[in-house]
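Asks: structure for this input, please:
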Amino acid sequence: MSRASRNTVSGRIYRRTRPRGFADWSPKPDTLRLVEQVGAVLDEYREHLPMTARQVFYRLVGAFQYPKDEKAYDRLQENLNRARRARLIPMDAIRDDLAASAGHSFGYTSPAEFWDSVRSSAHSYARPLTEGQQRAVEVWIEAQGMLLMVAEVTQPYGVVVYCSGGFESVCAKYDAAARIASRQVPTTVLSIGDYDPSGLSILDAAAEDVAAFVAEMGGTPPTVKRLAVTEEQITSYGLETAPAKAH
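Replies: Next up, the predicted model:
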């Protein structure tokens, strides 16, 4: 812990604070072992970096028998923060999907830069991969942290991935329905999410709600298919199940 901070935005003085910026750290042997295991996970998934703390957590559970409970996850998050401040783990290897921004700065530093961007755009011209297809396909994924990884798989096929974790929102379901209803061809939705009562009920409710909105808009309700996780996949791959949450 650091000494009292005197130059704070609010003017408050704190007797104890967490480390600020980069900071030296001397973890205990068991914590250092955990940091080394995290390094192994990051190396294994180096083509998919950055990863979220939750993704690292699940891989630690599968590869190193790390405890699968919320206390262990909270402990991992704290150690990840300290390890990154101590430069034991690259800062840009972990991402936080809660961070958000809006707006952008637009402009060119010179006419030459503008024409370079025009030439670059011309080189990347392509017709939509979905053009002429009899059905449109989109993917709904429950975990926002997996969005970029799944998109790497679907992008070559021209398939867009949407996070359905926020589909408890009426606005989100209405937006999905408007997108589907505007298409000239039927839509197939491939769903990816946890196999638990909460996740399945959210999917069922979202599928019914979106379909009802689409029908009201005069469109063709989507066909929703469960891609993962399924009961068969749990059996085939020996997937671990999460313990029930304490109430």
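Asks: going forward, measure contacts and count neighbours with C-alpha atoms only.
Replies: OK.
Asks: helix/strand/coil for Leu190?
Replies: Reduced to three states with DSSP: H, G, I helix; E, B strand; the rest coil, the structure at Leu190 is strand.
Asks: contacts only, for it.
Replies: Applying Cα atoms under 8 Å, 6 or more residues apart in numbering, we find Leu190 in contact with Val137, Glu138, Val139, Trp140, Val224, Lys225, Arg226, Leu227.
Asks: those in helices, which ones?
Replies: Assignment to helices by DSSP state H places none of the contacts of Leu190 there.
Asks: show me which of those residues are buried.
Replies: Val137, Glu138, Val139, Trp140, Val224 (16 or more other Cα atoms under 10 Å).
Asks: one more, so I can put them side by side:
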Amino acid sequence: MPKIEYKSIKFQQKSLELIRLVNQVVEEYQAQGYELTLRQAYYQLVARGYIPNNERSYKNIGNLINDGRLAGLIDWYSITDRTRNLRSNSHWDNPADVIASARYSYLLNKWDGQPNYVEVWVEKDALVDIVGQACRPLDTPYFSCRGYTSQSEMWSAAQRFISQDYLKVLDESECGQLWWGSLSDRRKDIIRAIPNFDSDIFFQCTGVRVDE
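Replies: All right, here's what the predicted structure looks like:
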């Protein structure tokens, strides 16, 4: 793992201690097979009581990690950026390599024939990789809401649920109405705002009366 000094920087003792804590957190998660983003590392420092939770603190830790990398004190591979990635075509030396690569992509649907359809949604994008490591072995789709789910994604999710007959399973129970009653007004409004939403059709599929 490269720690490369590109710039000589004199840090205060407090900053050196914080750099040590950053490295400690990163190494703990690397040992478990996780790569942390800047925001994930920040939240870990906040959760452990090392720094306050506010926008200024987040900017300060970002600047400190940048300087720590330039000074050769923090590994360049220790923090990952999942939102800005180079995209390119895949290449193989010969057709045999293509076939060898494809065999690892061949997966049977473990949920085929199961009575329930399952998705895992997580609010913060900073947690999606951690959730993904648990979901992938179970062949369970997962999704990051990134704070507020877009109307487009809510509509797409509804189409997935309908195609899996997931909504119809709730017809024979009170689960749907209990779920609807537990939603905030904002989340109810998001569902009502789905294009061509029809409360009668929604009731036929789910047993949920949106006006209750």
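Asks: check contacts around the most centrally placed residue in structure 2.
Replies: With distances taken as Cα atoms, centre = their mean, Val128 lies nearest the centre of structure 2, 1.9 Å away. Val128 of structure 2 makes contacts with Val122, Tyr142, Phe143, Ser144, as judged by Cα under 8 Å, 6+ apart.
Asks: closest to Ser150 of structure 2 out of those?
Replies: When these are compared for distance to Ser150 of structure 2 (Cα to Cα), Ser144 wins out at 11.0 Å.
Asks: what about the helices in structure 1?
Replies: 29-44, 53-64, 70-85, 111-123, 147-154, 170-181, 197-216, 231-237.
Asks: so which of these is the most packed in?
Replies: helix 170-181 (a mean of 18; mean count of other Cα atoms under 10 Å).
Asks: mind giving me the packing neighbours of it?
Replies: Contact here means 3 or more Cα pairs under 8 Å, 6 or more residues apart in numbering; DSSP states H and E; on that basis helix 170-181 of structure 1 packs against helix 197-216.
Asks: tell me the angle the helix it packs on makes with helix 170-181.
Replies: 50 degrees (axes from the mean of the first three to the mean of the last three Cα atoms, to 10 degrees).
Asks: for helix 197-216 of structure 1, name the packing helices and strands.
Replies: helix 170-181.
Asks: what residues in structure 2 pair up with the helix it packs on?
Replies: Across structure 2, the stretch matching helix 170-181 of structure 1 (TM-score structural alignment) is residues 151-162.
Asks: how distant is that stretch from the center of its chain?
Replies: 18 Å (Cα atoms, centre = their mean, to the nearest Å).
Asks: and if you look at stretch 22-42 of structure 2?
Replies: 15 Å.
Asks: quick one: what's aligned to Asn116 of structure 2 in structure 1?
Replies: By TM-score structural alignment, Asn116 of structure 2 lines up with Arg135.
Asks: again, but for Tyr29 of structure 2
Replies: Tyr29 of structure 2 maps onto Tyr45 in structure 1, by TM-score structural alignment.
Asks: roughly how far apart are its match and Gly39 of structure 1?
Replies: 10 Å (Cα to Cα, to the nearest Å).
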